[in-house]
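Asker: Fold the following for me, if possible:
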Amino acid sequence: MVIEWLTLMVPADWHERFIAADTAIWTHFLAQQPGYVGKQIWRNPAKPDELTLLIHWQSRQQWKAIAPTALAAVEQEFRQNLGRSFDIIAANEYQPLADGSISSQRPMAD
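Answerer: From the prediction side, this is the model:
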């Protein structure tokens, strides 16, 4: 598992339009790619003009296998749909080392 973490400057009054276009264009495209697991969009209440996208992939190899020309075409469609672009202020890659979710925890031995 690998997580693509993108933080973008998206004015708060653009959030609804951004998410709708992102879902229709980017998420639709990504969902067709081998290794795509899912995606979340988070809003930071302390920074209302930022959105963070977490894209989950089965492997880094599958994520990075997407052709740059395909990514550029999707980005162009996204920009045309919204009539503007949004600055990426952070782009990171994370690999989970532990899962602390309740469903993954085992009962402790006596």
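Asker: Going by C-alpha atoms from here, please, whenever you check contacts or count neighbours.
Answerer: Fine.
Asker: how about the lengthiest strand in the chain: buried residues?
Answerer: Across the chain, the longest stretch assigned as strand under DSSP state E is strand 47-57. By neighbour count on 16 or more other Cα atoms under 10 Å, the buried set for strand 47-57 is 49-57.
Asker: Quick one: the residues you listed as TSV, columns for distance to residue 38 too.
Answerer: Supplementary listing: the buried residues of strand 47-57 in TSV, determined by distance: Cα to Cα, whole Å:
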residue	distance to residue 38
49	23
50	20
51	17
52	14
53	11
54	8
55	6
56	5
57	7
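Asker: Look at residue 38 and give its secondary structure.
Answerer: The three-state label given to residue 38 by DSSP: H, G, I helix; E, B strand; the rest coil is strand.
Asker: Would you do the same for the sequence below? I want to compare the two.
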Amino acid sequence: MLIERLKFKVAPNLRENFIYKYVQIWTIALAEYPKFLAKEVWISLNDHTEVTLIICWATLEQWKAIPQAYLQTIKD
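Answerer: So this is what the prediction gives:
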């Protein structure tokens, strides 16, 4: 299994909205790929502006097989 870790700094008053939008956009899009296993959201207890996303993939090859053009359309 491969674990992707993404850290973001988000103003505490925007944190819940950030997490909601991330789930609505990225989690739904990534779930279309069969080797996407799971995602977790961690909020730091020490730094309320820090949000960490843990994304689990079956293999590095499967993660990297997602077309960049597709990822770009999600970002836009």
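Asker: TM-score of the superposed pair?
Answerer: After superposition, the two chains reach a TM-score of 0.94 (TM-score structural alignment, normalised by the length of the second structure), with 76 aligned residues with a Cα RMSD of 0.8 Å.
Asker: Which elements pack onto the longest strand of the first structure?
Answerer: strand 2-9, strand 36-44 (3 or more Cα pairs under 8 Å, 6 or more residues apart in numbering; DSSP states H and E).
Asker: Could you list every helix and strand in contact with the helix or strand just after the shortest one?
Answerer: From strand 2-9 of the first structure onward toward the C-terminus, using DSSP states H and E, the following helix or strand is helix 15-21. Using 3+ Cα pairs under 8 Å, 6+ apart as the contact test, the elements touching helix 15-21 of the first structure are helix 68-82.
Asker: how close does the residue nearest to residue 38 of the first structure when sequence neighbours are not counted sit to residue 33 of the first structure?
Answerer: If the residues on either side of it in the chain are set aside, residue 38 of the first structure comes closest to residue 56, at 5.3 Å by Cα to Cα, 6 or more residues apart in numbering. Computed with Cα to Cα, to the nearest Å, the distance linking residue 56 of the first structure and residue 33 of the first structure is 12 Å.
Asker: Also residue 44 of the first structure?
Answerer: Going from residue 44 of the first structure to residue 33 of the first structure by Cα to Cα gives 28 Å.
Asker: who's more crowded, those two?
Answerer: residue 33 (14 against 10; other Cα atoms under 10 Å).
Asker: and stretch 43-56 of the first structure, which stretch of the second structure?
Answerer: Under TM-score structural alignment, stretch 43-56 of the first structure corresponds to residues 43-56 of the second structure.
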